[in-house]
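Novice: coords below, sequence missing:
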């Protein structure tokens, strides 16, 4: 059993509130647009991190993190990428791979819009944790927490943090 904190679109921002949730997780997954690597370096000092780079990330982030991160967590096949789309509107650059070899859990960021949807047509769960940084159009900073237990994803919780301007 692993407690996961899923975040995205930090855009160089990390604070004590995010770190409080990091401390409660077994692993942290970041779905891109990290910004300054101080974000991921800070997280890695506390917990294991799996991440991908996003469209705003520089060469340093692109050298440290992949565009796609596919791995097993317990018995769940996970695929994280930054610009992935969502059911019915997946990114055309990944559609064929996604449909030929679907994961159990497909995660992306980019939109700054929190979405959790089950793709019935392709039989996998899609998650986008929204944005937990302070830059962007979103009014509330969001993250997701959940447990991976064997082949089950359970105890999903939305974390909402007031965005101070």
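Specialist: Structure received. This is a predicted model, so every value here is computed, not measured.

Novice: Every contact and neighbour count from this point should use C-alpha atoms.
Specialist: Will do.

Novice: mind listing what residue 43 touches?
Specialist: 19, 22, 28, 49 (C-alpha atoms under 8 Å, 6 or more residues apart in numbering).

Novice: where does it land in three-state SS?
Specialist: At residue 43 the chain is in helix, as set by DSSP: H, G, I helix; E, B strand; the rest coil.

Novice: before we move on, back to that, of the contacts of residue 43, closest to residue 147?
Specialist: The closest of these to residue 147 turns out to be residue 28 (C-alpha to C-alpha; 11.7 Å).

Novice: separation between the closest one and residue 110?
Specialist: Separation of residue 28 from residue 110 (C-alpha to C-alpha, to the nearest Å) stands at 17 Å.

Novice: another structure for you, compare them:
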């Protein structure tokens, strides 16, 4: 199973991001969507889990929760925008992964046996940070994350 992970698009859905996400079994958007058209385009590629971030305001954003927990390939994945607002102990909650954006800095960590993934930002370049997306491959051996820099 291939899970595409994107965050902080801020209304910009790059063609390179769409190309990377093509063929995913599921897509996760970790907030700061920017425009409803972004989630519509992503949902046209694969089943989508999207949460709202701090810039997602207005009537369209009310359709998206602040957090979500979804089962993907037999693994429980918790999605929120800002990791600093994580209000639970992922290991104690039986989670296998936590996906968060907000910082625009791509990162893969493991904390108490739980994958923590920040795909970075796929939207407008911010500071000197790269423009990135991520994927998680799920197989019988577990979760295998990878961050990819877009051209």
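Specialist: Cool, got the structure. In this text, all values refer to a predicted model and were calculated from it rather than measured experimentally.

Novice: TM-score for this pair?
Specialist: Scored against TM-score structural alignment, normalised by the length of structure 2, the superposed chains reach a TM-score of 0.90; 151 aligned residues with a C-alpha RMSD of 1.9 Å.

Novice: between residue 28 and residue 110 of structure 1, which one's more packed in?
Specialist: residue 28 (25 against 22; other C-alpha atoms under 10 Å).

Novice: Helix or strand: which one has that one?
Specialist: strand 27-30 (DSSP states H and E).

Novice: Then residue 54 of structure 2?
Specialist: Residue 54 of structure 2 belongs to no helix or strand when assigned by DSSP H and E.

Novice: so what's it closest to, chain neighbours aside?
Specialist: Nearest residue to residue 54 of structure 2, sequence neighbours excluded (C-alpha to C-alpha, 6 or more residues apart in numbering): residue 32, at 6.3 Å.

Novice: What number of residues are in the vicinity of the one you found?
Specialist: Residue 32 of structure 2 has 25 neighbours, counted by other C-alpha under 10 Å.

Novice: you'd agree it is up against residue 57?
Specialist: No: the criterion here is C-alpha atoms under 8 Å, and residue 32 of structure 2 misses it with residue 57 at 9.4 Å.

Novice: quick one, what contacts the residue lying closest to residue 16 of structure 2 once chain neighbours are set aside?
Specialist: What sits nearest to residue 16 of structure 2 in space, not counting adjacent residues and going by C-alpha to C-alpha, 6+ apart, is residue 150, at 6.4 Å. Residues in contact with residue 150 of structure 2 (C-alpha under 8 Å, 6+ apart) are 16, 17, 122, 130, 131, 132, 133.
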